[in-house]
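1. Give me a 3D structure for the following:
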Amino acid sequence: MSDCLFCKIARKEISSAIVYEDELVVAFRDINPVAPVHILIVPKVHVENIADLGEEHRELAGHLLLKAREIAEKEGISESGYRLVSNCRKDGGQEIYHLHFHLIGGRPLGKFA
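-> Okay, the predicted model is just below:
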C-alpha cells in the first residue's frame, strides 16, 4: 500500500530510529514508548495483521519472532524479560493496519486483564 505509514518507513520515505533491518523486516523505536525499550518490528511486505498471515507467509512469521528474540538480546532485556504484542483489528486495539510487533521491556510490566 503506497499510503501505509509502515510501508513508507520500510521504503525509507519517512525517517525513523532504525535498530535492525534485513531483506524481510525493519525494526525501529516507537515514537510514543510505553517503556524504556519499545521497538516496532515490521515486515517489509504489506500484510494488514496477524489474521491475514497465510501459508505463503510461513517464513516471514518465523523470521519476525526470531528477530524479536535477537533484538531483545541486543537491547539487554532478554534476561529480565519483555513483552511481544501484536494487536489485531479494531477490538484488538490495532491502530495501524500493517502487521507489526511491539517489543516492550526495560521495566516491570503489569499483567494483562
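
2. can we go C-alpha only for contacts and neighbour counts from here?
-> Fine.

3. For the helix or strand hosting residue 70, buried residues please.
-> Taking DSSP states H and E as the definition, residue 70 sits inside helix 58-75. Under the neighbour-count criterion of 16 or more other C-alpha atoms under 10 Å, helix 58-75 has 60, 64, 67, 68, 69, 71, 72 buried.

4. swap in stretch 14-23?
-> 18, 20, 21.

5. Turn the residues you listed into CSV, columns for secondary structure and distance to residue 104.
-> Output for those, formatted as CSV (DSSP: H, G, I helix; E, B strand; the rest coil; distance: C-alpha to C-alpha, whole Å):
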residue, secondary structure, distance to residue 104
18, strand, 15
20, strand, 15
21, strand, 18
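
6. sorry, back to before: who does the helix holding residue 70 touch, helix- and strand-wise?
-> Secondary-structure packing of helix 58-75 (3 or more C-alpha pairs under 8 Å, 6 or more residues apart in numbering; DSSP states H and E): strand 37-43.

7. hmm, who's touching the strand it packs on?
-> The contact list for strand 37-43 (C-alpha atoms under 8 Å, 6 or more residues apart in numbering) reads 6, 24-30, 60, 64, 68, 75, 98-106.

8. next up, for comparison:
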Amino acid sequence: MTGEPQADCLFCKIVSGDIPATVVRETDTTVAFRDISPQAPTHVLVIPKAHYPDAGSLAAAEPQIAADVLREAAAVAAGDKVDGTGYRIIFNTGSGAGQTVFHAHAHVLGGRGLNWPPG
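-> Prediction:
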C-alpha cells in the first residue's frame, strides 16, 4: 500500500502506457479512461496514478489524491454532458462488492436512467 506501481496490476500498466486505453482526461495524479465493457452510455474509470488497492486505503494515505479522483469524476461527467441529467460515482471495495481490479478506481456512469438499488 505504498502507492508504488505494481508489476501485476492492470491499471498500473495503463498508467505507464504499457496497456492501451481510451483516455479522456489525465492530470498529474489521475487518469480517466473509457470502460472496455460499458454499463451505460457514459462509463469512465477514474484512477489515481499511485497504486492503492481500494478507495479506503487511498483516502487514508493520500486524501488529496482521493479528492483529485472525485474532482476528475465530476469533470468527466461535465465533458460527457451528463452532469445536468445526473450521474453516479461508484467505488467498489472488495471482491464481494464486485471489485475485480485491486487498484482504487471510481466508475462514472451516466447517460441513461440509473435506478436504485442497482442491479
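
9. And the TM-score between them?
-> The pair, once superposed, lands on a TM-score of 0.95 when counted by TM-score structural alignment, normalised by the length of structure 1; 113 aligned residues with a C-alpha RMSD of 1.1 Å.

10. What are the boundaries of the helices in structure 2?
-> Using DSSP state H, the helices assigned to structure 2 run over residues 10-16, 55-61, 63-79.

11. just checking, what residue in structure 2 corresponds to residue 8 of structure 1?
-> In structure 2, residue 8 of structure 1 lines up with residue 13, judged by TM-score structural alignment.

12. quick one: its match and residue 19 touch, right?
-> Yes. Using C-alpha atoms under 8 Å, residue 13 of structure 2 is in contact with residue 19, at 5.5 Å.

13. Can you convert the helices of structure 2 into TSV and add a column each for distance to residue 90 of structure 2?
-> Shown next, in TSV, are the helices of structure 2 (distance: least, C-alpha to C-alpha, whole Å):
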stretch	distance to residue 90 of structure 2
helix 10-16	17
helix 55-61	10
helix 63-79	10
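
14. and of the ones you listed, who's closest to residue 39 of structure 2?
-> Ranking those by proximity to residue 39 of structure 2 (C-alpha to C-alpha) places helix 63-79 first, at 14.9 Å.

15. Output the residue interval of structure 1 matched by the closest one.
-> Under TM-score structural alignment, the match for helix 63-79 of structure 2 is residues 58-74.

16. how deep is residue 43 of structure 2 tucked in, by neighbour count?
-> Using other C-alpha atoms under 10 Å, residue 43 of structure 2 has 24 neighbouring residues.

17. which one in structure 1 is aligned with it?
-> When structure 1 is aligned by TM-score structural alignment, the residue opposite residue 43 of structure 2 is residue 38.

18. Find the residue closest to its match in space, skipping its chain neighbours.
-> residue 104 (4.5 Å; C-alpha to C-alpha, 6 or more residues apart in numbering).
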